[in-house]
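Visitor: Fold the following.
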Amino acid sequence: MKALHFGAGNIGRGFIGKLLADAHAELTFADVNQTLLDELNQRKSYQVHVVGDESRIEQVNNVSAVNSGSEQAVDLIAEADIVTTAVGPQVLAKIAGTIAKGLIKRHQQGNTQPLNIIACENMVRGTSQLKHSVFDVLPQDEQAWVEQHVGFVDSAVDRIVPPAEANSSDPLEVTVETFSEWIVDQTQFKGPPPAIAGMELTDNLMAFVERKLFTLNTGHAITAYLGQRANLLTIRDAILDPQVRQVVRGAMEESGAVLIKRYGFDADKHAAYINKILSRFENPYLHDDVERVGRQPLRKLSAGDRLIKPLLGTLEYDLPHGNLIKGIAAAMSYRSEQDPQAKELVELLEKLGPKAALIQISGLPADSKVVEEAVAAYNTMQSQ
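Guide: So this is what the prediction gives:
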């Protein structure tokens, strides 16, 4: 199996790339970071530090790397059996041109073997969005061939991968938690799905996408935002604070009630899932800053993301949402000099006021009661 993975960062190396390598794929990373490319090509291997109750070091071997905008990347797409990404939602559109060129070359070379493309991003149906970007730049006369031979497979991914320690001199060093989950939509593959240990198949992907978004992502973000409000530096510090923990658990229980209504999840099993996530946030071996987890607040406050989408679910099913409101107010309070979106958020709040700013960012109706509730909670936080 020939695999090309876009994104040689920590998630790419520590999660998806590792699973592909463990499945004995002929794996090439594509990235724009020349230091990472040089190190991967020189060493052909790297180590993954898996931390938790049973910490261990796992070796990843037989890897190479190319620039993600290069002709080498185009050539590899023409030959690959699987293409995956872990580049971040904002970067997907930027790699679409390279993918389109590779698919055209694949057609020109007469390669009719199935190719499956899987975006492994922290977003809802990221591969479908990548497909739209690819088809935007794909000539009309190529589209039918691509539809016939290329699968665009949506997935849900879950693994906490913090940044490398600041004092680390090894650009390939990566630390991951023990837990990982990669669930893919089996209905979207062309040909039989590849045998990759750790990749789970489902015909009901949205249930798992929303389970992760409404639980891990919602809880992680609210932990970060409330943690910053309490002057706590790490996710572990924040979730061990009783007041923060109470709101985070409450928000996950509120969003969980939506999932139980919508998808018929078992209530006891979902409660256990929430407990598992809280224990993951407590992992003493993962040093994850609240400022990093909270970054890009405009995206996280948008209509389809981890704060507003579960809130809309509570309105749909007439369910409680008081803790989600506190999380949204805390997100509006997030500040970071290093994050352009945080600066833009401050500008919007100053220019429009909290109510109009929240309406613009979230898409919530102007006359919605929850907007008033969130603004009241935000104003209360600002006065404390």
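
Visitor: rest of the way, CA atoms for contacts and neighbours
Guide: Noted.

Visitor: Next, find the distance separating Ser336 from Asp170.
Guide: The gap separating Ser336 from Asp170 is 27 Å, by CA to CA, to the nearest Å.

Visitor: Tell me the secondary structure at Ala374.
Guide: What DSSP: H, G, I helix; E, B strand; the rest coil gives for Ala374 is helix.

Visitor: In this model Ala331 seems to touch it, though I could be wrong.
Guide: No - between Ala374 and Ala331 there is no contact under CA atoms under 8 Å: 10.3 Å.

Visitor: Looking at those two, which one has more neighbours?
Guide: Ala331 (28 against 23; other CA atoms under 10 Å).

Visitor: Please provide the structure for the following sequence as well, for comparison with the first:
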Amino acid sequence: MTPPRRTVRHPVRIVHLGLGAFHRAHQAWYTQRANEATGGWGWGIAAFTGRSPDAARILAAQDAVYTLVERGPESDTTSVIESLSVVADGADAERWRRAVADRAVGVLTLTVTEAGYRPSTAALDADLSALRAGEVTFTAPGRIVDGIRARRLAGAGGLAVVSCDNLPDNGRVTRDAVLGLATALDPSLAEWIDTEVSFVSTMVDRITPATTGADREAVRELTGYDDAAPVVTEPFSEWVLSGDFPAGRPDWESAGARFVDDIEPFERRKLWLLNAGHSLLAYLGLLRGHVSIADAMGDPVCVAALEDLWAEARTELPFDDDAVDAALDALRARFTNARIEHRLTQIATDGSQKLGPRILDPLRSRLAAGRAPGRAETGVLAAWILHLLDGSFADAGAVDLAARLGEHPDDDAQLAVDAVSAFAPELADDPAVTESVHHQLGALRAARSFATEEPSRGAH
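Guide: The predicted structure is shown next:
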């Protein structure tokens, strides 16, 4: 058997940071389809790892070509993706700088997860020192500044930086992080970035679980390829973008991408329905012994809580009932696709970064409109608190909070105040919020389910 073979190598015109499964199921797939649709001189990607070099090493051994499996409820469809022209270790600073400085490159995309946009002060200080010394940087803002500085020195002109992570207004967040570091390094570089570089916001959506050994065996049986790096994803995909591309871009519209003037409503819909639903199913599902999203969807308690969460969010969304109903129907079908094993432990990582835009923001919207805090929303916070207390969490941003919670693990009232205060201090001043979290903690401890009684304050 052989790995999938390359038939074409497009010139590198996109540099990507974060060579994970989602990038290969989403941006690389859209670029593949755009190249196929236009037929001519395509857009190749030079993809760099964000942390471990393993993905680049494995892909490089098969010339950066891999199999994409679209796993529907009944069957699989496979395609060979060859839009990655180069894969490399992100710690190879010289190669990174050369790639970003290449005049042919017009787009820099990134998938670094929500936590990657908020590195610690210590990490940013270390990168600032590394930038001054010409050494390797490790944060996403540090690497972007390093690459753009090389591009400016090469006189290669501006480009578009495109964030593809689940973060509201991710283009602005990226811009602020990059300009902040660039200003500390060299104010003239920051001025150049402000003038020459655009920061594009996007909404991305495609459920992409981690690849397993069984997935690799399935690819071998389906295709005959001995592929060490296949990606399994759902048939559904969505990509909405807003911003300028001063140095050009692929014809992603031909693959179904949408370009809009105002991306915020689409971000809100996705974060408050799909991503919030994922977080609820992850934390509640883990408490109830489930492994995957589809498993949790087979539990009436989890499904009832999910429907409550969606009912709480829909009043805050700027879409009519028909649009929300269609979105929810699609989500129910996607979540119950048992052939996509989206593991709850994967979704539960970095809750300290994810729960703000997914749960706290719609909660804030309800309060601002004079509505009571949603019991499903505060139930997610309660389930997350219990997740932190069990010690098996993967969330660097919650380590200090977990230690503080561990000092009084049975005091639900104090747990609620501490957890809300840590990430939403203004909400901790509202007793309706902390009392609701307190109430849900008690219900979860008693029955591993959300309480059926409404908190007493306010109206829906």
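
Visitor: And Ser336 and Asp170 of the first structure? Which one has more around it.
Guide: Ser336 (16 against 12).

Visitor: hang on, that one in a strand?
Guide: No - residue state for Ser336 of the first structure (three-state DSSP) corresponds to coil; a strand is not indicated.

Visitor: so who does it touch?
Guide: Glu291, Arg295, Ala342, Lys343 (CA atoms under 8 Å, 6 or more residues apart in numbering).

Visitor: Can you get me the centre-to-centre distance for the one helix or strand the third one maps to and its chain?
Guide: The reference is to Ala342 of the first structure. Remark: Ala342 of the first structure resides in helix 340-352, with elements defined by DSSP states H and E. Taking CA atoms, centre = their mean, to the nearest Å, one finds helix 340-352 of the first structure lying 24 Å from the centre of the chain it belongs to.

Visitor: Most widely separated two among the contacts of Ser336 of the first structure?
Guide: Greatest spacing in these, by CA to CA: Glu291 and Lys343 (13.2 Å).

Visitor: In terms of neighbours, single out the busier of the two.
Guide: Glu291 (23 against 16).

Visitor: Tell me the residue in the second structure aligned with that one.
Guide: Using TM-score structural alignment, the partner of Glu291 of the first structure in the second structure is Thr345.

Visitor: residue contacts, the closest residue to that match other than its chain neighbours?
Guide: Closest residue to Thr345 of the second structure apart from its sequence neighbours, by CA to CA, 6 or more residues apart in numbering: Ala282 at 7.0 Å. Counting by CA under 8 Å, 6+ apart, Ala282 of the second structure makes contact with Ser292, Ile293, Leu344, Thr345, Ile347, Ala348.

Visitor: Can you state the residues of the first structure onto which the lengthiest strand in the second structure aligns?
Guide: If you go by DSSP state E, the second structure has its longest strand at strand 198-205. Matched against the first structure by TM-score structural alignment, strand 198-205 of the second structure falls on residues 151-158.

Visitor: and if you look at stretch 431-442 of the second structure?
Guide: Alignment of stretch 431-442 of the second structure against the first structure: residues 368-379, by TM-score structural alignment.

Visitor: How far does that stretch sit from its chain's centre?
Guide: 28 Å.

Visitor: and what of stretch 243-257 of the first structure?
Guide: With CA atoms, centre = their mean, you get 20 Å for stretch 243-257 of the first structure.

Visitor: which residue numbers in the second structure go with that stretch?
Guide: Under TM-score structural alignment, the match for stretch 243-257 of the first structure is residues 301-315.
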